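Requesting a structural model of the entry that follows:
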Amino acid sequence: MSGDYYQITNASELLWFAQQVNSGNNAINAQLTQDIDLSENGEPTEWTPIGTSLNAFNGVFDGCGHTVSGYVITNGDDDGASSFVSLRLGFFYNVSTDGVVQNLTVDGDISLVTSKSFISKTYSVYVGGITSLLNGRIYNSSNTGDISIAIDFSESRSSELSLFVGGIAAHCSSDEGEIKNCSNSGTIVSNNQFDLNKANREPENNIVGGIVGEISLGVVSGCTNSGIVHAKGADINYAGGIAGRSEKSTITACINAAEASVVAENVSTNVSSASEGVTSAGGISGYGAGTKAGTIDGCVNYGTVAVSGTGKTMYAGGIGGYLKNTAVTSSSNIGSVSFTDAVEANEADVYVGGVVGYNDYSTKLVQAKLTNCVNSGSVTIGKVDGDSLYAGGIVGGCESAISGCVNSGTITNDSVSEAKASGGVVGICVENTASVENSTWAEETAESGIGVNNGGVSVPESKPSSEITEKAVATLAFESSELTLKNGATSTMKIQTLPAASANFAEHAKITGVTVEPEGIATTTYNSDGTISLTGNSLGTATLTVTAELYAMNYEDMTIDTSAPSTLTLTARVTVSDRSSEGLSLSPAALTLEAGKEGTLTASLLPEGTADKIASVTWSSDNEAVATVTSSEGVSCAVAAHAAGSATITAAAVTTDGYSYEESCTVTVSEAGTPAPEPVPDDPTPDTPHNGGGGGGGCSAGFGAMALLALAPLAAMRRKK
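As a prediction, the model looks like this:
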């Protein structure tokens, strides 16, 4: 134990720690000193979550940048209550208000396949990669394992069933709840079997998110999902790249990556009310509502978003599927948004929007609107039938306010229904509560800015798409949300303008502050072009926070207004690790050529087997009359010999972690037709060390000589940071 932390070095110690928490010693702290593999004989073991319904984890668990792998979870803990039953699966069972999990990666698969029947009880299933329930905080952590839920609830039931599934946490319902700088790359699928045609049953809810299944209070910031998120099989299916459902919460500076896909699918054909048969998918939040205002700020979706099936109401949006009482600001959608599967005639209302599928209105929370948002992804409704189908560049169906938004994405509505419409900004303005101000759309994408205008809203003017893609900037985002660098090395992170990534950063925004927490792990500098430079100072994982002012745009004349900028906060995870490379080697160490001939040099890092990688190599010759570098590919170059003499070829290599090394090779060239002389080898190292004298002094001298021989190659290398 070090200080107040148990040092966990192996699987047995991790199991002991879990048993301590589960038996009631739930406020203890732990740190991992290395990666932990829980497998036995090459096979994953069954993991029992840390914590129980009576003993939620209340301490600090610091992974220190390490990974726990080699486990599966297939059995959950039933809380056994008489009228309410819940099943909870995750690496942790419950992280309570004072609990903290940080700097941890979990790489275990969770699979729940069951046909349990709970006819007379309300039943909830919570499945999270790191924790099932979260009332505390999770920082700088990742899930790389897959989560698969396939439950067969085929019998008639008189009570409601809810499924909550998330890559980091299944459910968060505390003001203290926070998920910061976390990521999911695992595939998350909740594909369940219900007898949806049976009467006398309550609806089933299937809520799936890349980071969190449902967050009803709390904050999610700086998180990234790059995995598949798929919700299918219940009456109500919500899928979100970050959150399946969000209410009374804040989601800020989050990214749903290009390799991610979010799909919500409904197969219900027997629903009894408009609240059932709802299918909603969003790149950030699948479904957002609540009695208090929520916020989605500075988020970006690059992935695909789709809804499909036979439900009553279908929503799809690049940022949010259905949102009510949720303000969306400075957010962008780059990915495609679509509804393409067949729907029975007169059965479904479909709303597909580049930013939000349906933006609802509340008289109590008029601040819930879309501000400074951009869509450049395609918006598509396929050749399907339904009651009404609307597609909009910004919003499919709108009852609230839109301000400072712009669309450049293509809009396609091939529905065979007579009740269909498309708009460059809005598919349909449903009520007179809707408004559109200082917004525009690419003239090539739609015939009108508003497809159906029931509210008498002022129709925005269009602009050429080239003007929008070159000038429109609604938000800022890091090109990558994670950076790993070696201790002592310097690397950079770039903030990009969206959707016009080539726009001049300094004209649209200004960085006002940069911090790293904990302090001391890395130092930073920044430039006016949005580039942040970081130098690793000590090992560990930290949160990089950047605040910036973003200037507003006037879309009527495409000018920038610097008088009243909005403030954005961006966060990213920075990990500083050990450097494993020590220098550069060239093979061969010396090269002899005949004039008119060519040879090859190859660079590699020392020592052999280092985990570091060469990112680039620059080759040069100090005597091009004798030998030149004619071409290079990867870590090798071709050297052409021209005239008798010698030249020094120098390789300057930069590793992927920012370290720079140089090494040189002497090229000896003979005249054409004259064989090049063989290089004279160095004096051979004796088979046994020379004994410089008798007794202990002789042993010391001999060892010292060997140490000097070992250091000689390192002394010959020229290195620089």
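
only C-alpha atoms for contact and neighbour calcs from this point on.
Fine.

Now do the end-to-end distance for stretch 616-632.
11 Å (Cα to Cα, to the nearest Å).

What residues sit buried inside that stretch?
Within stretch 616-632, the residues that count as buried by 16 or more other Cα atoms under 10 Å are Val617, Trp619, Ser620, Ser621, Glu624, Val626, Ala627, Thr628, Val629, Ser632.

Also stretch 703-715?
Buried, per 16+ other Cα under 10 Å, within stretch 703-715: Phe703, Ala705.

quick check, distance from that stretch to the centre of its chain.
Centroid displacement of stretch 703-715 relative to its chain, using Cα atoms, centre = their mean, to the nearest Å, is 46 Å.

now stretch 386-395
From the chain centre to the centre of stretch 386-395 is a distance of 29 Å (Cα atoms, centre = their mean).

and what of stretch 5-12?
29 Å.

which other residues reach it?
Residues external to stretch 5-12 that are found in contact with it (Cα atoms under 8 Å, 6 or more residues apart in numbering): Met1, Leu14, Ile28, Asn29, Ala30, Gln31, Leu32, Thr33, Gln34, Ile36, Asp37, Leu38.

go with 10 Å
Under the contact criterion Cα atoms under 10 Å, 6 or more residues apart in numbering, stretch 5-12 has outside partners 1, 13-18, 28-39, 59-63, 68-70.

Would you mark the buried spots in that stretch?
By 16+ other Cα under 10 Å, the buried positions in stretch 5-12 come out as Tyr5, Tyr6, Gln7, Ile8, Asn10, Ala11.

Now go through those residues and say which are in strands.
If you go by DSSP state E, the buried residues of stretch 5-12 have Tyr5, Tyr6, Gln7, Ile8 in strands.

Let's have those residues in TSV, adding distance to Ser261.
As requested, these are exported to TSV (distance: Cα to Cα, whole Å):
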residue	distance to Ser261
Tyr5	39
Tyr6	39
Gln7	38
Ile8	36
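
for comparison, sequence B:
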Amino acid sequence: MKKIIITIFLCASFAMATWDGSTIQPQQSMRNGKKYYLISTPQELAWFAEFVNDGNTNANAVLTKNIVINESATSNSLSWIPIGSEESHAFDGIFDGDDFTIQGIYSKGKIAGLFGYIGTNGMVSNLKITSSLIVAENSGFGGGVAAVNQGSISDCVVEASLEETETQVYAIFRDYLEYAKNISFKDFNDRMNASGPAFLGGIVGSNTGTISYCEFNGTNDEAVFSMGGIVGEMEDGIVSHCINRGNITVKGDFEKAIKDNRSSSTVSITYSIKFHAGGIAAEVSGMSARIENSINYGNIMIDNKTSFAGMDGYVGGIVGYAPHGMVSRSVNKGDVTILMSIVGDVAMLFAGGVVGYAQDSLVNNANWGNVVANMQPVFANSDCQAYVGGITPNTKKVFNSFSAASELSSDCYSRYIYATAMNATTDMRLYYNSNGTYGEPGKAIGKPLNIFSSRAFADTLNAKAPSVWKYIDGTVSPVEPGKDVLSSSSQGNSSSSNSVSSSSHVGSETFISKVIPQIKVQLESRRIYVSGFHKGTPYAVFDMQGQVVVNGSVSATNIVVPVPRQGSYVLVIGNAKRIVCVK
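Next up is the predicted model:
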């Protein structure tokens, strides 16, 4: 059985008893015109999960204390049944963590996490999860917050270490290598298809909704096949203003099975397995999916000691594999590496500082990490193809982006290095603005590093793309022209007597300091509920064109801000900023 495990380390100490499996109905309270269950114990949280799973999917809850389910979850802990454990009972209410922590979740199954399914109307926010164990089984999904998200997740933090046990795929593969002693080749393919890979994400396993202002901070050893710092599989939806700080390693090691059962010649297996690893998402496949304003600090690696024909690898600082979808205004600062040994006839590697494999637009992105793709054939008649790029190796649509990688390299039987101006040996400070030519090289800036990280370098870029690039605190970071709504907000609010700060999310360090905001919001219909600000603090709401929708000053501890229609808005209160999606 394939098991992908998230072990979330204890980051705070709570002197409370371990949950014994019992449930207690919590008290209710009115809040913003809605009834909320007030959750203060693991028994009350378990009752709420049962209540939702019995069909009360619109129920709302708010945490009032830190919750300790287990001091440190193990496989011997009581199993947690996720809130919204079945797709037919997806959670469609509001769950406000109110900045409290849930500790020690142990959830095991094809749908694994604190939440199973979050429905299209579901909202989860202001939550931290620690010291938990999430086991995603064959063809399943696992995430620190939820297995599957179709709604909205915001302001959530997961601190985790991810591990892997021996998988069912490995066991089936091992059986096949014993010369069909146990199964035929047809049975092998059937069983492999029936036990396909799980998708694992630090926040969510599979996403078609909205994830914003979330952070994953941890490490992992051997996440099988597909792992993303924020999302495993992204069929659609939006990920914005998220941070991954954890090193991620995707490792499918069949070497032992081969050594035990084959000693020479090529293993004739053509089963198609793809390995995906990304700092923000492992795979983005939806036509309208978007990742924006996000950053990866972790080193991202695929380390597969044995690969076969069709077992290809895709690794990227932001996304591993993106046949569709758009990545914009995002920064990678971690190294990107793929190491594979090929046993079959041919395999392909794709490694990119931003995206490993992309077909749609990459706009205003930056890479500061090294990119390396190495593959060594085990047998003489094996072949390999490795593609590396400072931004991405294969798309025609890279615009206004730059790479500061000091190393772009491939050590392969057949070498392919695309999207570089030189042969990966000297100056890697490259600017990319595609004219639609496949594999177009970047333009080498040809300046010393101290100049490259200066206002002069920003001016160099602006000569090609006026007013796109800005310099702050020694770091140049991209801003999409016409879409820098926070910067344009000062213009949109110029007629108001209330002064609202308009500093832009540029310069990666400044960008990061503002990624996790202090604005606490809840959304209901076309109303934004805001709390936590002093009376008299000026506020304004802008649409995504930078136009003022409403402005004023905070008149009470909690205020209600109406908006005219569904869509995304920028909420600015004092010096704090927040993007909200009103459904």
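
Buried subset of the contacts of stretch 5-12 of structure 1 as a ChimeraX selection?
Provided next is the ChimeraX selection string for whichever of the contacts of stretch 5-12 of structure 1 are buried by 16+ other Cα under 10 Å:
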select :14,17,18,28,29,30,31,32,33,34,35,36,37,38,59,60,61,62,63,68,69,70
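
among the contacts of stretch 5-12 of structure 1, which are in helices?
In helices, judged by DSSP state H, the following of the contacts of stretch 5-12 of structure 1 are found: Glu13, Leu14, Leu15, Trp16, Phe17, Ala18.

List the contacts of the second one.
Contacts were defined as Cα under 10 Å, 6+ apart; by that measure Leu14 of structure 1 touches Tyr6, Gln7, Ile8, Gln20, Ala30, Gln31, Leu32, Ile36, Leu38, Ile50, Val68.

swap the cut-off to 7 Å and go again
Ile8 (Cα atoms under 7 Å, 6 or more residues apart in numbering).

Look up how far Asn149 of structure 2 lies from the equivalent of it over in structure 2.
In the superposition onto structure 2, Leu14 of structure 1 corresponds to Leu45 when matched by TM-score structural alignment. Between Leu45 of structure 2 and Asn149 of structure 2 the distance is 20 Å, computed by Cα to Cα.

Thr307 of structure 1 maps to what in structure 2?
No, residue 307 of structure 1 isn't Thr; it's Val. Correspondence of Val307 of structure 1 to structure 2, assessed by TM-score structural alignment: Ile302.

Surely that match and Lys251 touch.
Yes: with contacts counted by Cα atoms under 7 Å, Ile302 of structure 2 reaches Lys251, the gap being 5.9 Å.

So for those two, which sits in the more crowded spot?
Ile302 (33 against 25; other Cα atoms under 10 Å).

Tell me the spacing between Asn22 of structure 1 and Asn58 of structure 1.
Asn22 of structure 1 is 11 Å from Asn58 of structure 1, by Cα to Cα.

mind checking the SS state of Arg469 of structure 1?
Actually, residue 469 of structure 1 is Thr. It isn't Arg. helix (DSSP: H, G, I helix; E, B strand; the rest coil).

And it, what's its match in structure 2?
Here Thr469 of structure 1 is matched to Ser453 in structure 2, going by TM-score structural alignment.

re earlier: which residues touch the match of Val307 of structure 1?
Thr249, Val250, Lys251, Ala277, Val315, Thr337, Ile338, Leu339.

can you check Met1 of structure 1 too?
Residues in contact with Met1 of structure 1 (Cα under 7 Å, 6+ apart) are Gln7.

Trace Arg415 of structure 2 over to structure 1, please.
Matched by TM-score structural alignment, Arg415 of structure 2 corresponds to Lys420 in structure 1.

I'd assumed Gly386 was in contact with its match.
No: using Cα under 7 Å, Lys420 of structure 1 is not in contact with Gly386; the gap is 9.1 Å.

In the stretch 601-721 of structure 1, mark out all the helices, start to finish.
695-716 (DSSP state H, counting those that start in this stretch).

Which parts of it are strands?
Secondary structure of the stretch 601-721 of structure 1 by DSSP state E, counting those that start in this stretch: the strands cover 614-621, 627-633, 636-641, 645-655, 660-670, 718-720.

Check which helix or strand Asp341 of structure 1 maps to.
Asp341 of structure 1 belongs to no helix or strand when elements are defined using DSSP states H and E.

what's the closest non-adjacent residue to it?
Distances taken as Cα to Cα, 6 or more residues apart in numbering put Ser308 closest to Asp341 of structure 1, at 5.2 Å, once the chain neighbours are dropped.

how would you label the one you found: helix, strand or coil?
What three-state DSSP gives for Ser308 of structure 1 is strand.

count of residues packed around it?
Around Ser308 of structure 1 there are 24 residues (other Cα under 10 Å).

my read: it touches Ser338, true?
No: taking Cα under 7 Å as the definition, Ser308 of structure 1 is not a contact partner of Ser338, at 8.7 Å.

quick one: the aligned partner of Phe199 of structure 2 in structure 1 from His230 of structure 1, how far?
Residue correspondence to structure 1 (TM-score structural alignment): Phe199 of structure 2 is matched to Ile207. Counting by Cα to Cα, the gap from Ile207 of structure 1 to His230 of structure 1 is 9 Å.

quick one: which of the two has more around it?
The residue with more neighbours, out of Ile207 of structure 1 and His230, is Ile207; 33 against 29, by other Cα under 10 Å.

so what's that one up against?
Shown in contact with Ile207 of structure 1 (Cα under 7 Å, 6+ apart): Leu163, Phe164, Val165, Gly213, Glu214, Ala231, Asn237, Tyr238, Ala239, Gly244, Arg245.

Can you tell me the SS state at it?
Looking at Ile207 of structure 1 with three-state DSSP, the answer is strand.

Now for the closest residue in space to Val473 of structure 1 that isn't next to it in sequence, how many residues are close by?
If the residues on either side of it in the chain are set aside, Val473 of structure 1 comes closest to Leu498, at 5.2 Å by Cα to Cα, 6+ apart. For Leu498 of structure 1, the count of nearby residues is 26 (other Cα under 10 Å).
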